[in-house]
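Trainee: only geometry, no sequence info:
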């Protein structure tokens, strides 16, 4: 902690102060978290042990599920437990750790979605060079760089906050620790830090979303030269990816590309990309993907 801070713990106000609604929050988000763990674990196990899902697309999908699992685990368990707690107390160190995990896995999800889009672009637009470009070694190197970039981003967010003094009050009007709610409690001028946060997190979200949308427009445009069967298969895969990109990026852009103001909808928007997106991604990538569903059936039949 900074030497001039007097706050050692924070109190999370959560999604609601109503006892009846808190019990509802407990059951709803317990189900969401259970579904997230089950769905992403099932995808990771299927990809790991299936012989038919060895392409780079499923290599990146494995890491997307791993990130979704970790992302939700850094937020959801505390939200579930706090919904039944009288005092939602979180220590300074725990708060900073949660913030680091939030930005580490959130940024990693963005990078993995970019890698998946690049994989689809090369597979559809440059099919003859695809096996050469997307070799296993290349995929591993790309994932390592993605982790390094995510770690750098998360570290930069923590460094900005670790030097801020917190003198009171210690009430965080949120259900998790994030940059904007903490900046409101700092006993210092945070304008410059907020500007740096927007230029960092906001730039990553906005630029990545723009790159992804342009890449998928190019991919969809190139599908006109493919056969009807190939076009249908590629379109199904790209549609899944576009849906995942939209539900991941729109809330992120809303939260991190604006002045230091808070809105009543902030908590629900944060719920959508910290709890909802990790829950929905397994459904998007399995319900719309015949190869994954067939691999799950084969794996299930072998195991039982």
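Mentor: Nice, thanks for sending it over. Computed from a predicted model, the values in this text were never measured in an experiment. Numbering: from 1, shown residues only.

Trainee: Every contact and neighbour count from this point should use C-alpha atoms.
Mentor: OK.

Trainee: separation between the residue of the chain positioned farthest from its centre and residue 234?
Mentor: No residue in the chain sits farther from the centre than residue 227, which is 34.6 Å out by CA atoms, centre = their mean. Distance, residue 227 to residue 234, using CA to CA, to the nearest Å: 10 Å.

Trainee: The structure to be compared is supplied as follows:
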């Protein structure tokens, strides 16, 4: 089957005046000669991403010294990133290998729900980790009581519940829309913004919920992170020794890097007026937060973290391998 060009797909979509039963994912390129290169690059990132995140989960689970709130949330972040990258990229691999661009209506809505759910959890877990850093540096005497295993588990359960309800809200609103003009999505996965642009229904409520509810879901955690690091910076400045300041900053450096990557890309896609959206820029940003960031996170958290490096070393030590055999 030959891949169709965007112009051909668009003309086909305009001739279809019935509600769409499936959508066509254009992917990153409609040129057949580029598909093999895209497949190879994304396969490499996918394998690195799932391997790195699985190793972090295994290392934290096997090392008793890492059974702390900070690493508890880090293992959850790795689990979310593992699921994140596995939600969209395998479908793209299937489409490239089978030379088809179709995804069913139900699968598209399911992909939207899972992507929003996992993006929310990334958002919430980054906030929880910032709060953990804040308590550890600014209120060390109260840290053990406020960040107990029970408290962390309860917090995690609440975060999953909020993330699920938010994802369900947008999915149900999307399910009420009709798609009768075109069914061509210029992305490699189903996402809210391109689907709203395809709908022939009134999408004002959907857009309002994205701005209001979605904005709050992103803005409030971001303000929490900003407030946490403002107090952390004030506390670090009061530390007399340069070594103490460096130790505190190095603890937060990896987390800050991930925060900048995540919020920079996701706000560029979802928190801009619809009139300012560009397909190429949005597609690039989506690749960064859907694939690149989950792939880079294991490296960001491990490169300068001696505890993680030690846990990974023990995980692959001859003694550990012998016990597993």
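Mentor: Ah, there it is. Keep in mind the model is a prediction, meaning the values are calculated, not measured.

Trainee: circling back to that earlier point, how much space is there between the residue farthest from the centre of the first structure and residue 219 of the first structure?
Mentor: From residue 227 of the first structure over to residue 219 of the first structure the distance is 14 Å, taken as CA to CA.

Trainee: How about residue 235 of the first structure?
Mentor: Applying CA to CA, the value for residue 235 of the first structure to residue 219 of the first structure is 9 Å.

Trainee: Which of the two has more residues huddled nearby?
Mentor: Legend: neighbour count by other CA atoms under 10 Å for residue 235 of the first structure and residue 219, higher for residue 219 (22 against 15).

Trainee: Contacts only, for the closest residue to that one other than its chain neighbours.
Mentor: Distance criterion CA to CA, 6 or more residues apart in numbering; nearest residue to residue 219 of the first structure, sequence neighbours excluded, is residue 121 at 5.9 Å. For residue 121 of the first structure, the contacting residues are 215-216, 219, by CA atoms under 8 Å, 6 or more residues apart in numbering.

Trainee: now those as CSV including secondary structure and distance to residue 174 of the first structure?
Mentor: Below are these laid out as CSV (DSSP: H, G, I helix; E, B strand; the rest coil; distance: CA to CA, whole Å):
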residue, secondary structure, distance to residue 174 of the first structure
215, helix, 35
216, helix, 35
219, helix, 40
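
Trainee: Could you tell me which residues make contact with the equivalent of residue 101 of the first structure over in the second structure?
Mentor: Per TM-score structural alignment, the equivalent position to residue 101 of the first structure in the second structure is residue 114. By CA under 8 Å, 6+ apart, the contact list for residue 114 of the second structure reads 87, 167.

Trainee: Tell me which stretches of the stretch 201-325 of the second structure form helices.
Mentor: Ranges of helices within the stretch 201-325 of the second structure are 204-209, 215-237, 242-270, 279-287, 293-303, 306-315, 318-324, based on DSSP state H, counting those that start in this stretch.

Trainee: ok, and which of these has the densest surroundings?
Mentor: helix 293-303 (a mean of 20; mean count of other CA atoms under 10 Å).

Trainee: Show me what it packs onto, helices and strands only.
Mentor: On a contact count with 3 or more CA pairs under 8 Å, 6 or more residues apart in numbering; DSSP states H and E, helix 293-303 of the second structure meets helix 32-62, helix 69-98, helix 242-270, helix 306-315.

Trainee: if we compare the ones you listed, which one ends up closest to residue 222 of the second structure?
Mentor: Nearest to residue 222 of the second structure, of all these, is helix 242-270, at 8.1 Å by CA to CA.

Trainee: mean shift of that closest one relative to the first structure?
Mentor: Mean deviation of helix 242-270 of the second structure relative to the first structure after superposition (mean CA distance after the TM-score superposition for the first structure): 1.2 Å.

Trainee: That helix to helix 69-98, inter-axis angle?
Mentor: Computed by axes from the mean of the first three to the mean of the last three CA atoms, to 10 degrees, the angle separating helix 242-270 of the second structure from helix 69-98 equals 40 degrees.

Trainee: Would you check how far apart the most centrally placed residue in the second structure and residue 113 of the second structure are?
Mentor: The residue lying closest to the centre of the second structure (CA atoms, centre = their mean) is residue 119, at 4.4 Å. Distance, residue 119 of the second structure to residue 113 of the second structure, by CA to CA: 10 Å.

Trainee: Now tabulate the helices and strands packed on helix 293-303 of the second structure in JSON lines and tack on distance to residue 175 of the second structure.
Mentor: Below are these laid out as JSON lines (distance: least, CA to CA, whole Å):
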{"stretch": "helix 32-62", "distance to residue 175 of the second structure": "30"}
{"stretch": "helix 69-98", "distance to residue 175 of the second structure": "20"}
{"stretch": "helix 242-270", "distance to residue 175 of the second structure": "19"}
{"stretch": "helix 306-315", "distance to residue 175 of the second structure": "43"}
